[in-house]
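# what follows is a predicted protein model with its sequence.
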Amino acid sequence: MAAVVAALPFGRRYARALTGSQASGDAIVADALRQGLPPLPGSLGLFAAITRLTPTDALDTTPGALSTAGRQLLLLTALEGLSVLDAAQVVGLDPAEAVAVLEAARAALRTITATDVLIIEDEPVIAMDLRMLVESCGHRVTGIAATEAQAVRLAAAHPTGLILADVNLGRGGDGINAVRRILQSVQVPVIFVTAYPERLLTAGEVEPAFIMSKPFDPIALAISTYQAVTAGRVPIA
């Protein structure tokens, strides 16, 4: 039970990333806990219950899109840090089949339609790393904002398909406030990046749908941007 409680914030993150919605993701987690978890060790039962309750129609089924299992395995291994063997148990695949599905999903990520990305990050080195990673995923960076005010100006000046925002901008303000201000005039999916993702998953207030941990993993960034663009909704009220 203690392992499930400790894993709950990350289970909520996984469910939200699958569905593209805070409300839908949290509802699936609640259903999983009510219905009971599969007999898997540690936190794997929670992830497995979430996986099995996620409706297929919540995922993109257009030609060329990632398969349902591909998305699930990428999120479990890249975003949540599970081994391939553990992720295979969660999804209900043979390990060899899971490896093949993962390889196909990673290859498919390279062919995804590009979008325009606004980066909100106050640390220059991290911002440059993010820019390189975003561009390596095939996307275009429309601008890098170091402050809340600059982010609002850049969003107004350049059409944006995705926002990648740090939560803490130091003296430059707050990334969540910057996003709230931007969303008053445009509707765009957002990924929040933070070294402490569990602090945004406390169930204490309206929270973002997409959260990625620092330091950044290229595959985690690729699948997170894909999910945000294809399944994303307005991330905060």
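Received it, and whenever you're ready, just let me know what you need. If you're wondering where the values come from, they're calculated on a predicted model, not measured in any experiment.
# every contact and neighbour count from this point should use C-alpha atoms.
Will do.
# ranges for the strands of the chain?
Using DSSP state E, the strands of the chain run over 116-120, 140-145, 162-166, 190-194, 211-213.
# could I get these as a markdown table with mean neighbour count and distance to V5?
Shown next, in a markdown table, are the strands of the chain (neighbours: other Cα atoms under 10 Å; distance: least, Cα to Cα, whole Å):
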| stretch | mean neighbour count | distance to V5 |
| --- | --- | --- |
| strand 116-120 | 25 | 32 |
| strand 140-145 | 20 | 36 |
| strand 162-166 | 26 | 26 |
| strand 190-194 | 24 | 21 |
| strand 211-213 | 23 | 19 |
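# nearest to Q227, of the ones you listed?
For the strands of the chain, distance to Q227 was read as Cα to Cα. The smallest value, 9.7 Å, belongs to strand 190-194.
# got a list of what V91 touches?
A48, T51, R52, A69, Q72, L73 (Cα atoms under 8 Å, 6 or more residues apart in numbering).
# quick one: which of the residues you listed is most hemmed in?
The most crowded member of those, judged by other Cα atoms under 10 Å, is L73 (27 neighbours).
# my guess is that residue contacts A87, does it?
Yes: judged on Cα atoms under 8 Å, L73 makes contact with A87 at a distance of 6.2 Å.
# find residues that contact each of those two.
The contact lists of L73 and A87 share A98, where a contact means Cα under 8 Å, 6+ apart.
# can you show me the helices along the protein?
2-19, 22-35, 44-53, 68-74, 84-91, 95-109, 124-136, 148-157, 175-182, 218-231 (DSSP state H).
# could you dump the ones you listed into CSV and include distance to V193?
Putting the helices of the chain into CSV (distance: least, Cα to Cα, whole Å) gives the following:
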stretch, distance to V193
helix 2-19, 12
helix 22-35, 16
helix 44-53, 22
helix 68-74, 18
helix 84-91, 23
helix 95-109, 20
helix 124-136, 10
helix 148-157, 15
helix 175-182, 9
helix 218-231, 10
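# take this one as well and set it beside the first:
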Amino acid sequence: MNTAADETTFSDRITAEMVYLRRYSRALTGSQKRGDAYTVATLQALLKDRTPFDNDHPAKVNLFKCFHAIWTSSDQRPDGEEGGLRARAQGLLSNLTSNSREALLLRTVEDFSHEHVGVIMGIDVDQVKALIATANAELADAFKGRVMIIEDEPIIAADLSSMVSSLGHTVTGIARTRQQAVDLGKSEPADLILADIQLADNSSGIDAVNDLMEMMDVPVIFITAFPERLLTGEKSEPAFLISKPFSELQVKSAVSQAMFFASTETLRG
């Protein structure tokens, strides 16, 4: 019989990793609503059966493995009628190698080792590496667009610009403040926004993005050292988050994923 202490410990282990599962699920689906639906289904499954945690793997690995089992057993189609942009999204997804985006996100954005990605997905390490290589190739080759960068640190901004350009995308410009971002958005429309949270004049990258969303309806990748502050579940949240400090692989993966959805449908929840 589980004691109260056991219940608390299990709950704490799950809660500590939930923000990362929510980040992954929405990056995978391109939607806050759909991503959270899969997260809730995972929690409901764990309430009925905790045996997936009866091993020596870290709690985060077991949690993501439970999610992956639910994800792969579903039809993974967008909600509602399959028409217009949603139909195009499903069509493009069907042309990508099965499980390739999952492997890429788990390795680069969530920073799991190849071994742990294998555990989560139920495949061996060589298969994991092959899927990641395939995802990088398919996403990079298929989708090109215009990217706005909102970042006040010149070196970081230059690095981000280089990473985005190396994927074949065009950087519309770099804004260091909220007002510069708005002005840039008016003169150079973008397909994707890459935004830091804290800007040069102490203005907010979040406020800058909110202003821009009145002019355009595009995916946004936020860069933050505190992802839990944006993934509260209390209001509309970003589908894509990069945690500081970030790696080149994380940025490229997030940009490729977001640009994929930018080519099919907006990420409005």
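Received it, and whenever you're ready, just let me know what you need. Remember, predicted model here, so these are calculated numbers, not experimental data.
# could you dump the strands of structure 1 to JSON lines with distance to P41 of structure 1?
Below are those laid out as JSON lines (distance: least, Cα to Cα, whole Å):
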{"stretch": "strand 116-120", "distance to P41 of structure 1": "38"}
{"stretch": "strand 140-145", "distance to P41 of structure 1": "41"}
{"stretch": "strand 162-166", "distance to P41 of structure 1": "33"}
{"stretch": "strand 190-194", "distance to P41 of structure 1": "28"}
{"stretch": "strand 211-213", "distance to P41 of structure 1": "24"}
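# of these, which is nearest A155 of structure 1?
strand 116-120 (7.3 Å).
# quick one: contacts of the closest one?
Outside strand 116-120 of structure 1, the residues within contact range by Cα under 8 Å, 6+ apart are 127, 130-131, 134, 139-148, 151, 154-155, 159-166, 175.
# so it corresponds to what in structure 2?
Under TM-score structural alignment, the match for strand 116-120 of structure 1 in structure 2 covers residues 146-150.
# how far does the matching stretch sit from the chain's center?
Distance of stretch 146-150 of structure 2 from its chain centroid, counting by Cα atoms, centre = their mean, to the nearest Å, is 17 Å.
# so how much does it differ from structure 1 once superposed?
Here the mean offset of stretch 146-150 of structure 2 against structure 1 after fitting is 0.4 Å, by mean Cα distance after the TM-score superposition for structure 1.
# measure T115 of structure 1 to G20 of structure 1 for me?
Taking Cα to Cα, to the nearest Å as the measure, T115 of structure 1 falls 17 Å from G20 of structure 1.
# which one of the two has more residues nearby?
Taking other Cα under 10 Å, T115 of structure 1 and G20 do not tie; G20 has more neighbours (26 against 19).
# quick one: what's aligned to the more buried one in structure 2?
G20 of structure 1 maps onto G30 in structure 2, by TM-score structural alignment.
# surely G173 of structure 1 and A145 touch.
No: with contact defined as Cα under 8 Å, G173 of structure 1 does not reach A145; the gap is 11.2 Å.
# any idea how far P218 of structure 1 lies from L73 of structure 1?
Taking Cα to Cα, one finds P218 of structure 1 at 15 Å from L73 of structure 1.
# in contact with the aligned partner of L184 of structure 2 in structure 1, which residues are there?
In structure 1, L184 of structure 2 lines up with L154, judged by TM-score structural alignment. Contact partners of L154 of structure 1, counting by Cα under 8 Å, 6+ apart, are L118, G143, A145.
# L160 of structure 2 -> structure 1?
By TM-score structural alignment, L160 of structure 2 lines up with L130.
# burial count for its match?
21.
# check contacts around it.
Taking Cα under 8 Å, 6+ apart, one finds I119 in contact with L130 of structure 1.
# for N168 of structure 1, see how far away it is.
16 Å.
# and if you look at A17 of structure 1?
21 Å.
# and the two? Which one has more around it.
Ranked by neighbour count (other Cα under 10 Å), A17 of structure 1 and N168 place A17 first, with 28 against 19.
# isn't the more buried one up against Q227?
Yes: using Cα under 8 Å, A17 of structure 1 is in contact with Q227, at 6.5 Å.
# so how far is stretch 222-237 of structure 1 from its chain's centroid?
7 Å.
# name the residues of it that come out as buried.
In terms of neighbour count (16 or more other Cα atoms under 10 Å), stretch 222-237 of structure 1 has its buried residues at 222-229, 231-236.
# who wins for proximity to Y196 of structure 1 among the helices of structure 1?
It's helix 2-19; of these, that one is closest to Y196 of structure 1 (Cα to Cα) at 11.1 Å.
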